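> need a structure here:
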Amino acid sequence: MADHSIKGKTVLIAGGAKNLGGLIARDLAGQGAKAVAIHYNSAASKADADVTVAALQAAGAQAVAIQADLTTAGAVEKLFADAIAAVGKLDIAINTVGKVLKKPITEISETEYDDMTAVNSKTAFFFLKEAGKNLNDNGKIVTVVTSLLGAYTPFYAAYAGTKAPVEHYTRAASKEFGARGISVTAVGPGPMDTPFFYPAEGADAVAYHKTAAALSPFSKTGLTSIEDVVPFIRHLVSDGWWITGQTILINGGYTTK
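Predicted structure coming up:
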């Protein structure tokens, strides 16, 4: 019987310097992960990455931060190679990378569309590819998408639309990697109370989102918090391994599918 505990496992988290990715890293280290490699995109996130690495080391895990722009296949391949060189063969790979654009379709430029596709779809595809090539048997892969995949709403065509392919990538990868005991899932948080959320939204939209979930009255901010999401990811990369090929919306009843 395969060991599905987190204790002693080696982890890679894309977008792991701060916010949701940073909390996932801390949580898995606290659950006994042996080593955690966290990716960050640019120099602007280096300070956050350094703080997270220090927190992981304080929790007893080996930790390293790796900077990369993951919008090319070669960069994703190198990230996995660098992570393995630094912390060893991987058991768990989690991709939290994403970019939001809220804009009418008629105003979205080709450059904006290409940027959204590169970050939200292309990066996710090649992250899954490299995880499939490099993870140990009985590994776990999770990609963060968005609860907007279950919404009927304007203005998020480029955001939700470029996250949507990840659902099929997840299904296909789960079938292809299943023979090695690897589970592959996607999680779609609702609007999260992080700095990632607010710049794309006006005051009226923020007010709406804070009341839109069925359980909003019981949330500190009305929004999904990163603390709401982390326990589900912890479950999916451990005892929840039997769930595979699924996209799970974690949003307090903001949307359903």
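> only C-alpha atoms from now on, for both contacts and neighbour counts.
Fine.
> Ala73 touches Thr123, doesn't it?
Yes. If you go by Cα atoms under 8 Å, Ala73 and Thr123 touch, sitting 7.5 Å apart.
> among these two, which residue is more densely surrounded?
Set Ala73 next to Thr123 and count neighbours by other Cα atoms under 10 Å: Thr123 wins out with 24 against 16.
> need the longest helix for the protein.
Assignment by DSSP state H gives helix 73-87 as the longest helix of the chain.
> now do the buried residues in that one.
For helix 73-87, a neighbour-count test (16 or more other Cα atoms under 10 Å) marks 73, 75-77, 79-80, 83-84, 86-87 as buried.
> hmm, which two among the residues you listed are most spread apart?
The distance between the two most remote of the buried residues of helix 73-87 (Cα to Cα) is 21.4 Å, for Ala73 and Val87.
> all strands of this structure, in order?
For the chain, the strands defined by DSSP state E cover 10-14, 35-40, 62-67, 90-95, 135-144, 183-189, 247-250.
> so what's the residue count around Ala203?
When neighbours are defined as other Cα under 10 Å, Ala203 has 8 of them.
> what sits against it?
Going by Cα atoms under 8 Å, 6 or more residues apart in numbering, Ala203 touches no other residue.
> give me the distance between it and Phe197.
12 Å (Cα to Cα, to the nearest Å).
> this one next, for a side-by-side:
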Amino acid sequence: MTTSNDKVAIVTGASRGIGAAIAARLARDGFTVVVNYANNAKPAAELVETIEKAGGRAISCQADVGDPQAIKRMFDAAETRYGGVDVLVNNAGIMKLAPVAQTDDATFDETIAINLKGTFNGVREAARRLREGGRIVNFSTSVVGLYQPTYGVYAATKAAVEALTHIVAKELGARKITVNAVAPGPVATDLFLEGKDQATLDRIRQMIPLGRLGEVDDIARVVSMLVGPDGGWINGQVLRVNGGVV
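All right, here's what the predicted structure looks like:
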């Protein structure tokens, strides 16, 4: 287990799904965790309570990742309460699928605002404020390399996140800050399962050499490694955590 009792981690989109699993794992690893949420305070508060009952430290913090001032206020709150920030996990994202010809402007703009600009806002603030030796973990998707119909806008935002990751890793290396991306494959979250019937899910499972959908803890374990001592020399990488689907 990582022992990081003096370190602070912000996890965006942490009230449910993969983000909640990451926040819970980092709390078990010893990090003080800032549980970010966009709109629904209740599950974020429940996660904080669960972490505290297990002996960890956490606070919840509302912030729309697409708003740079909200991101700044979240960092301000963490610094005021805990003295600084060491880790940013840019997990918040949305996935609305449609063929490009049927994608309206509102869907395009919202996906860009959350998946790309939201990640940029977090990375920019972290680049200015993380303590030396900090870690940034962005979230991409294995769909970037699969080029499947209906994923056009979603995959495009995540491809941009990967490019940003590679570049910022070089920009922050002198401060011993690592920047990596995790690119999950199909993970059994509400975000992924929404709108998919059983036949579709069975077909997806057949694409995965390991024969199953991912679980949220599969992803949380990789993030734990990247932000812990074992990840100290991993930088500028995209880890495709996907059971072997290509």
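> re earlier: is it possible to export the buried residues of helix 73-87 of the first structure to CSV including distance to Ala172 of the first structure?
CSV is the format used below for the buried residues of helix 73-87 of the first structure (distance: Cα to Cα, whole Å):
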residue, distance to Ala172 of the first structure
Ala73, 19
Ala75, 22
Val76, 19
Glu77, 20
Leu79, 23
Phe80, 21
Ala83, 25
Ile84, 25
Ala86, 29
Val87, 28
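> of those residues, which is the nearest to Asn95 of the first structure?
For the buried residues of helix 73-87 of the first structure, the nearest to Asn95 of the first structure is Val76 (11.1 Å; Cα to Cα).
> could you pull out the helices for the second structure?
Under DSSP H, the second structure gives helices at 17-29, 41-53, 68-82, 105-111, 118-129, 152-172, 190-193, 198-207, 216-227.
> tell me which of those helices sits most buried.
helix 17-29 (a mean of 24; mean count of other Cα atoms under 10 Å).
> so where in the first structure does stretch 127-147 of the second structure end up aligned?
Mapping stretch 127-147 of the second structure onto the first structure (TM-score structural alignment) gives residues 132-152.
> can you give me the buried ones in that stretch?
Quick answer for stretch 132-152 of the first structure (16+ other Cα under 10 Å): 132, 134-149.
> residue contacts, the residue nearest the centre of the first structure?
Nearest to the geometric centre of the first structure sits Thr96, at 2.2 Å (Cα atoms, centre = their mean). Residues in contact with Thr96 of the first structure, defined by Cα under 8 Å, 6+ apart, are 13-16, 20-21, 143-145.
> that one pairs with which position in the second structure?
In the second structure, the residue paired with Thr96 of the first structure is Asn91, using TM-score structural alignment.
> what about that match, distance to Val34 of the second structure?
Distance, Asn91 of the second structure to Val34 of the second structure, by Cα to Cα: 13 Å.
> quick check: neighbours shared by those two?
Val11.
> aligned to Gly178 of the first structure, what sits in the second structure?
In the second structure, Gly178 of the first structure lands on Gly173 (TM-score structural alignment).
> number of nearby residues for the residue mapped onto Val119 of the first structure from the second structure?
Taking TM-score structural alignment for the superposition, Val119 of the first structure sits opposite Ile114 in the second structure. Here the number of neighbours of Ile114 of the second structure (other Cα under 10 Å) works out to 21.
> next, format the helices of the second structure as CSV and append distance to Gly236 of the second structure.
Listed next are the helices of the second structure as CSV, based on distance: least, Cα to Cα, whole Å:
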stretch, distance to Gly236 of the second structure
helix 17-29, 20
helix 41-53, 30
helix 68-82, 23
helix 105-111, 24
helix 118-129, 13
helix 152-172, 5
helix 190-193, 26
helix 198-207, 28
helix 216-227, 11
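> what's the closest of the ones you listed to Val246 of the second structure?
Between the helices of the second structure, helix 198-207 lies closest to Val246 of the second structure; by Cα to Cα that is 8.3 Å.
> now the closest residue to Thr117 of the first structure other than its chain neighbours: how far from Lys133 of the first structure?
Leaving aside its sequence neighbours, Thr117 of the first structure sits nearest to Thr162 (Cα to Cα, 6 or more residues apart in numbering; 5.4 Å). According to Cα to Cα, Thr162 of the first structure stands 24 Å off from Lys133 of the first structure.
> distance check, the aligned residue in the first structure for Thr12 of the second structure against Val206 of the first structure.
Counting by TM-score structural alignment, Thr12 of the second structure lines up with Ala14 in the first structure. Per Cα to Cα, Ala14 of the first structure is found 27 Å from Val206 of the first structure.
> now swap in Leu70 of the first structure and tell me
Distance from Leu70 of the first structure to Val206 of the first structure, by Cα to Cα: 30 Å.
> what is the end-to-end distance of the match of stretch 127-147 of the second structure?
Length of stretch 132-152 of the first structure, first residue to last, Cα to Cα: 33 Å.
> same question, stretch 121-138 of the second structure
12 Å.
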